[in-house]
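Peer 1: Give the three-dimensional model of this entry:
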Amino acid sequence: MTKTILITGASTGIGRATAEHFQAQGWNVIATMRTPEIGAELAQLDNVLVTRLDVLDQPSIDAAVAEGIARFGAIDVLLNNAGYGAYGPLEAFPMDAIQRQFDTNVTGLLAVTKAVLPHMRAAKSGTVINISSIGGKMTFPLGTLYHGTKFAVEGLSEALHYELETVGIGVKIVEPGMIRTDFGGRSFDFRNDESLEEYQPAVQGLMAAFDSLGGTASAPSVVAEVIWQAATDGTAQLRYTAGEDAAQFMAQRAAQDDATFIGGVKQMLGL
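Peer 2: Presented below is the predicted three-dimensional model:
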């Protein structure tokens, strides 16, 4: 029987590449996004349903899940991919922007998962794959909000792994490094207040580092292939890194104590 994956944030980047990869492998794909018109080309592919889902809008979540099940009969894999990165001095962020970062990356992920779980629980099978980041295991300066959300994704996913294993549902975490996506554009919320002079050296160092790391970023297809592995390898493996830089950073973080690793990041940023 043909399997089905529901993907959030499928309009571009990792979500789009994953939709195309799974469709090419013969799966049914429920490709969800806030603006379905962006997915017109995806919608032309066989066995692809493009529909609206905004992780901040519960009715849209419920409608997309119901439409996907009505179309394909099941949801075997949920990929929680929708999200963005908020960077900058904490003092530069108004509270509504802080709330939006956590609502999108954490609460929205939980809302979509909660909407799909009754279906998977009834089937006693399924896999939930959450897109975290190497930024869920390590941090850069000025990433208080983004890293806060990704550390949360790591923790909730690991706890959920215990919880859902008892009913036959797997949980996986994919941790990409720097990926050639629009993370630096529409998926990047950078705030700065130049009157906060004390933070400006960190701002300049971070921007230079991101430019440098971006030059060696992996293609979204690299992450799509790792997601495919996580969805189909039949193991209880919890975490998967994606990208050579992710593997290198994770190895360094595991091998070094806090002072050594943080010192290396500061040196890289010239702080």
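Peer 1: Only C-alpha atoms from now on, for both contacts and neighbour counts.
Peer 2: Will do.
Peer 1: in the stretch 51-200 of the chain, which spans are helices?
Peer 2: In the stretch 51-200 of the chain, the helices defined using DSSP state H, counting those that start in this stretch lie at 58-72, 95-102, 108-123, 144-165, 200-214.
Peer 1: a strand runs through Tyr240, doesn't it?
Peer 2: Yes. Assessed with DSSP: H, G, I helix; E, B strand; the rest coil, Tyr240 lies in a strand.
Peer 1: and it, how many residues sit next to it?
Peer 2: By the other CA atoms under 10 Å criterion, the neighbourhood of Tyr240 contains 20 residues.
Peer 1: Ok, Met207 next?
Peer 2: Met207 sits with 12 neighbouring residues when counted by other CA under 10 Å.
Peer 1: mind checking how far it is from Phe140?
Peer 2: Taking CA to CA, to the nearest Å as the measure, Met207 and Phe140 are separated by 11 Å.
Peer 1: do Ala111 as well
Peer 2: Between Ala111 and Phe140 the computed distance is 28 Å (CA to CA).
Peer 1: circling back to that earlier point, now the helices of the stretch 51-200 of the chain as JSON lines including distance to Gly177?
Peer 2: JSON lines is the format used below for the helices of the stretch 51-200 of the chain (distance: least, CA to CA, whole Å):
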{"stretch": "helix 58-72", "distance to Gly177": "28"}
{"stretch": "helix 95-102", "distance to Gly177": "19"}
{"stretch": "helix 108-123", "distance to Gly177": "20"}
{"stretch": "helix 144-165", "distance to Gly177": "13"}
{"stretch": "helix 200-214", "distance to Gly177": "10"}
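Peer 1: structure for this one too, so we can compare:
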Amino acid sequence: MKKTVLITGASSGFGKATAELFAARGWNVIATMRTPQELPGTFVTPLDVQKPETIRAAIDAGLTRFGRIDAVVNNAGYGAFGVFELTPDEKVREQFEVNVFGVMNVVRAVLPHFRANKGGCIVNVSSGAGVFALPMISLYNASKFALEGFSESLSYELGALGIRVKIVEPGGVITTKFGERSAKEASLLSSGIRDYDSFVSEAHQVFAAMRASRSASKDSTSEHVAEVIFEATNDTSERLRYVATSDILPLVRARRQTSEDEYMAFMRASVAPKPPAGP
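Peer 2: Okay, here's the model as predicted:
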């Protein structure tokens, strides 16, 4: 029998590439998105991670169509960009509603089915921003750090039930959307608290350099990340984390393979804007 996967955020980016890859590899694909649009070879149904009723409806529709769900890829998410002090409270909450609570909503809804089947796989798409922190994305970092902790703890709980949890960490921190968003918000940031102007200007330079590095990396594509998601979904070992793109490896290694002092020195030298000179 064909296996079935449900993918959130499948309208573009990693989610769309993943849906296309699973379909090409012979899986039944439940491609979910807030505003349904045609995606050949898949069963498209609406799902908004902020609305639990749509999650339940999407799962029910998938089960009616295919009879079983073997894996869920929690891909839906976005990254808030900007100085924390200038970010409205509603934007802070929205970041967590989508990136953290949305994932929890999907997991909670699918677990009864997985428990009944005595198996299943949950793949949570994190980010390099779930491993290391960068300037100007404090909220995105916070949400992905939370997702990583949730996923690791969940893997212990569900492993005893035969349900696997996987974390995929792409270099998705530096994406075209991030670049577009930073440009759109530049005037807002600079017209806010003037004390941040120098920091914001330098932070943009840091991100520009990282985008250039990412563009030179051959595996920094949605299609490659989809391949890693597919690998993680089919990996029956106890491995938890999968770094999906090589552009973030230096930062990941600094975080996970060096001392705290070495890591902080490396990050301050590599990505942290320099403080202003004293009087």
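Peer 1: How alike are these chains, TM-score-wise?
Peer 2: After superposition, the two chains reach a TM-score of 0.91 (TM-score structural alignment, normalised by the length of the first structure), with 265 aligned residues with a CA RMSD of 2.0 Å.
Peer 1: Touching, Asn99 of the second structure and Asn141? I think so.
Peer 2: No. Asn99 of the second structure is not in contact with Asn141 according to CA atoms under 8 Å; the separation is 10.4 Å.
Peer 1: List the contacts of whichever strand or helix holds Asp245 of the first structure.
Peer 2: Using DSSP states H and E, Asp245 of the first structure sits within helix 244-255. Residues from elsewhere that reach helix 244-255 of the first structure (CA atoms under 8 Å, 6 or more residues apart in numbering): 134, 137-138, 175-178, 217-218, 241, 261.
Peer 1: List the buried residues of the next helix or strand after it.
Peer 2: From helix 244-255 of the first structure onward toward the C-terminus, using DSSP H and E, the following helix or strand is helix 258-268. Across helix 258-268 of the first structure, burial judged by 16 or more other CA atoms under 10 Å covers 261-262, 265-266.
Peer 1: Which residue of the second structure is paired with Glu158 of the first structure in the alignment?
Peer 2: Under the alignment (TM-score structural alignment), Glu158 of the first structure maps onto Glu152 of the second structure.
Peer 1: what's Ile163 of the second structure in contact with, if anything?
Peer 2: Taking CA under 8 Å, 6+ apart as the definition of contact, the neighbours of Ile163 of the second structure are 114-115, 118-122, 155.
Peer 1: quick revisit: among Asn99 and Asn141 of the second structure, which residue is more densely surrounded?
Peer 2: The residue with the greater number of neighbours, taking Asn99 of the second structure and Asn141 and applying other CA under 10 Å, is Asn99; the counts read 26 against 23.
Peer 1: List the buried residues in stretch 137-153 of the second structure.
Peer 2: Neighbour-count burial for stretch 137-153 of the second structure, counted by 16+ other CA under 10 Å, picks out 137-148, 151.
Peer 1: Let me know the angle separating the helix holding Asp245 of the first structure from helix 258-268.
Peer 2: Between the direction of helix 244-255 of the first structure and that of helix 258-268, the angle (axes from the mean of the first three to the mean of the last three CA atoms, to 10 degrees) works out to 140 degrees.
Peer 1: Relative to the second structure, which residues correspond to helix 244-255 of the first structure?
Peer 2: Under TM-score structural alignment, the counterpart of helix 244-255 of the first structure in the second structure spans residues 246-257.
Peer 1: in that stretch, what counts as buried?
Peer 2: Judged by neighbour count (16+ other CA under 10 Å), stretch 246-257 of the second structure contains these buried residues: 247-248, 251-252, 254-255.
Peer 1: just how off-centre is that stretch within its chain?
Peer 2: Distance, stretch centre to chain centre, for stretch 246-257 of the second structure: 17 Å (CA atoms, centre = their mean, to the nearest Å).
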